[in-house]
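Visitor: The sequence and its predicted three-dimensional model are supplied below.
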Amino acid sequence: MTKLTKNGKRVGCFIIHEMYGTCAGDNTLSYYMKEQGYITYCCTPATCYNSCDAMNPNIYYEWLHFAEKELAHFVNECYTVVVIGYSIGGLIGIHLAEKYRVDALITINAPIYISDFRGLVGMLQYEPEKKSHSNVNRVVISTLYNLLNFKKLVNQAKRKLSKLHCPLLVIQSKKVKIINWSSAHYIFENVCSREKEIQFFPKSGHYILCDSERQLVFIRVHQFIEKAMESKLMVEGYI
């Protein structure tokens, strides 16, 4: 990994997790990539609830704006940036990759098609910091808003796929119940990237980064990024 540097700066991995995912701990993708020598930054869409009302019919704009703002800060620390989007973060990752022309994109269980609506509701359900009976209506309404905005986010991502030209890796688990794994084929077949790969993991569910094959996923992500960045540096004449 030491050779994948330029002007003293390293490759950065901008990781967008699922709605209310956690980036902490020593058994995460972020931690693994740091161990391989990458700079990493991890965020979740729900983070923006700290600065805006969760009961917002257009909250997906806040999800995108928050990710854009954090990416703008992160790029200054890196030679180049790879966006890694997990679950709903994959939809946001597609937006970032198209708008900012990042050097590579990895989607992990990005939800284009849904198989289990109840499971999707659980995935998007808003959880207030303080639970009380007075918050019940707020939870229901904000979750409905999340569902509405999720649909808007899917539609936007589908429109942007044909504009993607960066190297792409699509990762999809096959034991997933919430997302129809044909979502992976849709993403793979609708991008214009010359360098694109697709990888299925047969033993994992939706939360693949915490499942039994997570180490294989981490290794696959690392291998793809090294390959993409080596190609970039070769074109630029650095290796």
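Guide: Alright, I've got the coordinates. Numbering: from 1, shown residues only.
Visitor: contacts and neighbour counts: CA atoms only from here.
Guide: Will do.
Visitor: For the chain, which segments count as helices?
Guide: 29-35, 59-74, 88-100, 117-124, 136-160, 182-190, 214-235 (DSSP state H).
Visitor: Out of those helices, which is closest to residue 201?
Guide: Among the helices of the chain, helix 214-235 comes nearest to residue 201, with 8.2 Å by Cα to Cα.
Visitor: residues contacting the one residue sitting closest to the centre of the chain?
Guide: What sits nearest the mean C-alpha location of the chain, by Cα atoms, centre = their mean, is residue 85, with 1.0 Å. Neighbouring residues of residue 85 by Cα atoms under 8 Å, 6 or more residues apart in numbering: 15-17, 91-94, 105-108, 110.
Visitor: Output the helices of the chain in a markdown table, with mean neighbour count and distance to residue 206 appended to each entry.
Guide: Converted to a markdown table, the helices of the chain look like this (neighbours: other Cα atoms under 10 Å; distance: least, Cα to Cα, whole Å):
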| stretch | mean neighbour count | distance to residue 206 |
| --- | --- | --- |
| helix 29-35 | 18 | 15 |
| helix 59-74 | 17 | 21 |
| helix 88-100 | 24 | 11 |
| helix 117-124 | 15 | 10 |
| helix 136-160 | 17 | 17 |
| helix 182-190 | 17 | 12 |
| helix 214-235 | 16 | 11 |
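Visitor: try this one side by side with the last:
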Amino acid sequence: MPVLTGAEPLHRTGSSGAGVLLCHGFTSTPQSVREWGEHLAAAGATVRAPLLPGHGTRWQDLNRTRWTDWYAAAETELDRLRQECRTVFVFGQSMGGTIALRLAERHPDLAGLVLVNPSVTTLRRSAALLPVLSRVIPALSGLAGDIARPGAHELAYDRMPLRAMASLQRFWRVTRADLAAVHQPVLLYRSATDHIVEPVNAQLVLDGVSSSERTEIVLPDSFHVATLDHDAPALFAGSVDFLQRIHRKRAEETV
């Protein structure tokens, strides 16, 4: 199945020795983080933003994948970054934040995480019905495009594949159970108004990780897809500062 125009993976080779694995959200594509990736690359970072399995084609394809497929694809890209860079970070939006957390749990050598509205649970009552509904209903209306900025567009499915969504719920449980294994610095951006991911997600992450450095920044003028919204420039600049500070510190420690 052909990849949608604009959904292609992003790979930029930098000169600083720092690398970033950039992970997009559920039903979305690298388009939602491409500008972020280009900003990081302009600052000298090597950037890889893969198109996760089942994404960027048809929503039916996503229903044929599971969370282990998305995670494995991200881990493969992480291995490639390790071969290119001395210091490696993982940044993620929404489900991309879930992937970032799981990678940090499994790979303690990662330098740090930047999470944008990460998801690890949901308070929607209908979620309890997903294991049953997903066996009889393939998809419901999508949740893409939660952006406050007029004219901004997220390239994502307009349907939410339920079998894949049920798998995402299992991914959340696995990730939440091991949050204490995260010791890396965490910079978490949370939109003040998010119609997709509830504030409890950020609280669970910040309370659950063991990181000595964990910072939350509230984005006042953005909805869920903050990487395409009003606060994106501040988010991009803050993530570059975070990366450069930690990369510089690690370099000094190895001298």
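Guide: Alright, I've got the coordinates. Everything numeric here is computed off the predicted structure, so don't read it as measured data.
Visitor: Got a TM-score for the pair?
Guide: Overlay of the two chains. TM-score (TM-score structural alignment, normalised by the length of the first structure): 0.79; 214 aligned residues with a Cα RMSD of 2.9 Å.
Visitor: With distance to residue 50 of the first structure added, can I get the helices of the first structure in CSV?
Guide: Formatted as CSV, those follow (distance: least, Cα to Cα, whole Å):
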stretch, distance to residue 50 of the first structure
helix 29-35, 22
helix 59-74, 11
helix 88-100, 18
helix 117-124, 16
helix 136-160, 14
helix 182-190, 31
helix 214-235, 30
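Visitor: Which one of the contacts of residue 85 of the first structure is nearest to residue 43 of the first structure?
Guide: Closest to residue 43 of the first structure out of the contacts of residue 85 of the first structure is residue 16 (5.2 Å), distances taken as Cα to Cα.
Visitor: What's the match for that closest one in the second structure?
Guide: Taking TM-score structural alignment for the superposition, residue 16 of the first structure sits opposite residue 23 in the second structure.
Visitor: So for residue 6 of the first structure, which of the helices of the first structure sits nearest?
Guide: For residue 6 of the first structure, the closest of those is helix 214-235, at 8.5 Å, according to Cα to Cα.
Visitor: what helices or strands is that closest one leaning on?
Guide: helix 29-35, strand 104-108 (3 or more Cα pairs under 8 Å, 6 or more residues apart in numbering; DSSP states H and E).
Visitor: how far does it sit from the chain's center?
Guide: Centroid displacement of helix 214-235 of the first structure relative to its chain, using Cα atoms, centre = their mean, to the nearest Å, is 16 Å.
Visitor: corresponding residues in the second structure for that helix?
Guide: Mapped onto the second structure using TM-score structural alignment, helix 214-235 of the first structure covers residues 232-253.
Visitor: counterpart of stretch 181-190 of the first structure in the second structure, which residues?
Guide: Counting by TM-score structural alignment, stretch 181-190 of the first structure falls onto residues 199-208 of the second structure.
Visitor: any idea how far the equivalent of residue 165 of the second structure over in the first structure is from residue 55 of the first structure?
Guide: Matched across to the first structure, residue 165 of the second structure falls on residue 147, judged by TM-score structural alignment. Using Cα to Cα, to the nearest Å, residue 147 of the first structure is found at 12 Å from residue 55 of the first structure.
Visitor: again, but for residue 73 of the first structure
Guide: Computed with Cα to Cα, the distance linking residue 73 of the first structure and residue 55 of the first structure is 27 Å.
Visitor: Ok, residue 209 of the first structure next?
Guide: 29 Å.
Visitor: Can you find the partner of residue 186 of the second structure in the first structure?
Guide: For residue 186 of the second structure, the aligned position in the first structure is residue 168, judged by TM-score structural alignment.
Visitor: Measure how buried that match is and give me the count.
Guide: 29 (other Cα atoms under 10 Å).
Visitor: and it, what does it touch?
Guide: Going by Cα under 8 Å, 6+ apart, residue 168 of the first structure touches 104-107, 193, 195-197.
Visitor: Grab the nearest non-local neighbour of it.
Guide: Among residues not flanking residue 168 of the first structure along the chain, residue 196 sits closest, at 4.5 Å (Cα to Cα, 6 or more residues apart in numbering).
Visitor: From what I see, the one you found and residue 165 are in contact.
Guide: No: using Cα atoms under 8 Å, residue 196 of the first structure is not in contact with residue 165, being 9.3 Å away.
Visitor: distance of residue 91 of the first structure from residue 16 of the first structure?
Guide: From residue 91 of the first structure to residue 16 of the first structure the distance is 9 Å (Cα to Cα).
Visitor: Oops, could you answer that again for residue 73 of the first structure instead?
Guide: In terms of Cα to Cα, residue 73 of the first structure sits 15 Å off from residue 16 of the first structure.
Visitor: Please list all residues in contact with the residue nearest to residue 183 of the second structure when sequence neighbours are not counted.
Guide: The shortest distance from residue 183 of the second structure to any non-neighbouring residue, by Cα to Cα, 6+ apart, is to residue 211 (4.1 Å). Residue 211 of the second structure makes contact with 182-186, according to Cα under 8 Å, 6+ apart.
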